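Peer 1: No letters, just coordinates:
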């Protein structure tokens, strides 16, 4: 969270939270909803990076954007994270969230529509549809099951200097660097069971609890 946001929270600690105005779609785009039925896509780089740095989650699984002293709960079209795959010059793959956080993949899933979900260090997220070809290159069949094998990397340098991305790429201080060859079986999962299994609330505006609780 930005220092300016923390200072704003300290100065105005009781600003009511809002819900029903912000949505994260399947491509990792932020949409302003409310008056516009289809949603207005937020595209300004400075705003996107500010939102990326101030995206968080309540203990009860509601995700939010902390806009200064006010918390805006996010409606999730599917998962709280959308993952991107970036090919590096040496042939490794690098994984990042829609908020630019670079980290390690931990598991992979496939739902009934064929969509791939990745469990990363940040949590569960849908793989961006544009990156399915990159993932497919590492897929193979083993014992009648789909398995993905690839060499992943988290660089010890500034990841944003390696890849041009809309949202600035950065590494969490707790994330280790290096290279790993990982093999993941694509575990089958029902899309309707994802939120319960990974304990997040995709619809915080429905039956919303007290935002300040």
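Peer 2: Cool, the structure landed. Since the model is a prediction, treat every value here as computed from it, not as a measurement.

Peer 1: Only C-alpha atoms from now on, for both contacts and neighbour counts.
Peer 2: Will do.

Peer 1: Distance of residue 55 relative to residue 180?
Peer 2: The spacing between residue 55 and residue 180, counted by CA to CA, to the nearest Å, is 28 Å.

Peer 1: From the neighbour counts alone, determine which of these two ranks first.
Peer 2: residue 55 (19 against 14; other CA atoms under 10 Å).

Peer 1: Contact partners for the more buried one?
Peer 2: With contacts taken as CA atoms under 8 Å, 6 or more residues apart in numbering, residue 55 has the following neighbours: 1, 63-66, 99.

Peer 1: Included below, for side-by-side comparison, is a second structure:
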């Protein structure tokens, strides 16, 4: 976590958490979800605006963590901005040499390989569960053929309970009442 974030937490410890405003898609892209987008439906059906600012994305990724309930969030100064997940908390990039990095650039060593009912490939690493990026499935298939990983069948709906992550922290929050003019 950035020092400036730690300082803000110490200075303003009781800032309310934010739900529904940030999403991570199955390709490792971040989306800002304003009130209008949230009113259109849950993530990923209503994704919002793709974040393109590299420094903002880097800041989010450096301050991306999970709480004790398995809800992933971005610590934005004193405020936790909980993340809506499309597929998993991590999106893995697999290089030609079969090395694996997270969408945030952290290198990991997978300990298990899972294949769901829709053919999506997941890897388990010390950071947690992640989906293999669609552009890297071919390289991951080569790693499987080379005996590096052995896929185990899994049902996608069982993954959050099995690996302790919450796909939609906003779903557990009370609905907001519309503001009156």
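Peer 2: The structure has been received and is ready for your questions. This is a predicted model, so every value here is computed, not measured.

Peer 1: Any idea what the TM-score comes out to?
Peer 2: A TM-score of 0.87 describes the superposed chains when it is computed by TM-score structural alignment, normalised by the length of the second structure; 165 aligned residues with a CA RMSD of 1.4 Å.

Peer 1: Just give the nearest non-adjacent residue to the one residue sitting closest to the centre of the first structure, would you?
Peer 2: Geometric centre of the first structure, nearest residue: residue 81, 2.1 Å, by CA atoms, centre = their mean. Spatial nearest neighbour of residue 81 of the first structure, excluding adjacent residues (CA to CA, 6 or more residues apart in numbering): residue 125 at 4.2 Å.

Peer 1: Which residue in the second structure aligns with that neighbour?
Peer 2: For residue 125 of the first structure, the aligned residue in the second structure is residue 130 (criterion: TM-score structural alignment).

Peer 1: Tell me if I am right that that match is in a helix.
Peer 2: No. Looking at residue 130 of the second structure with DSSP: H, G, I helix; E, B strand; the rest coil, it is strand, so not inside a helix.

Peer 1: Could you look up the SS state of residue 193 of the first structure?
Peer 2: For residue 193 of the first structure, the reduced secondary structure class is helix; criterion used: three-state DSSP.

Peer 1: Report how many residues lie close to it.
Peer 2: Counted by other CA under 10 Å, the residues lying close to residue 193 of the first structure total 11.

Peer 1: Trace it over to the second structure, please.
Peer 2: Mapped onto the second structure by TM-score structural alignment, residue 193 of the first structure lines up with residue 158.

Peer 1: again with residue 136 of the first structure
Peer 2: Going residue by residue (TM-score structural alignment), residue 136 of the first structure aligns to residue 141.

Peer 1: Report the contact partners of its match.
Peer 2: Residue 141 of the second structure is in contact with no residue at all, counting by CA under 8 Å, 6+ apart.

Peer 1: Can you point out the helix or strand that includes it?
Peer 2: Counting by DSSP states H and E, the secondary-structure element that holds residue 141 of the second structure is helix 137-145.

Peer 1: Give me the distance from that helix to the chain's centre.
Peer 2: In terms of CA atoms, centre = their mean, to the nearest Å, the gap separating the centre of helix 137-145 of the second structure from the centre of its chain is 23 Å.

Peer 1: Now that helix: buried residues?
Peer 2: 137, 139-140, 143 (16 or more other CA atoms under 10 Å).

Peer 1: correct me, but the residue nearest to the centre of the first structure touches residue 97?
Peer 2: Yes. With contact taken as CA atoms under 8 Å, residue 81 of the first structure and residue 97 are classed as touching, separated by 6.2 Å.

Peer 1: hey, what's in contact with both of the two?
Peer 2: Here residue 81 of the first structure and residue 97 share the contacting residues residue 125, scored by CA under 8 Å, 6+ apart.

Peer 1: thinking again about what came up before, quick check, nearest of the buried residues of helix 137-145 of the second structure to residue 149 of the second structure?
Peer 2: Checking these against residue 149 of the second structure by CA to CA gives residue 143 as the nearest, at 6.4 Å.

Peer 1: Contact partners for the closest one?
Peer 2: Contacts here follow CA under 8 Å, 6+ apart; on that basis residue 143 of the second structure touches 98, 149.

Peer 1: Ok, residue 123 of the second structure next?
Peer 2: With contacts defined as CA under 8 Å, 6+ apart, the neighbours of residue 123 of the second structure are 92, 110-114, 129-132.

Peer 1: Buried ones among those residues?
Peer 2: The neighbour-count criterion (16+ other CA under 10 Å) marks 92, 110, 113-114, 129-132 among these as buried.

Peer 1: all helices of the first structure, in order?
Peer 2: 3-11, 45-53, 132-136, 194-198 (DSSP state H).

Peer 1: Kindly reformat those as a markdown table and extend each row with distance to residue 21 of the first structure.
Peer 2: Written out in a markdown table, the entries for those read as follows (distance: least, CA to CA, whole Å):
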| stretch | distance to residue 21 of the first structure |
| --- | --- |
| helix 3-11 | 20 |
| helix 45-53 | 14 |
| helix 132-136 | 30 |
| helix 194-198 | 20 |
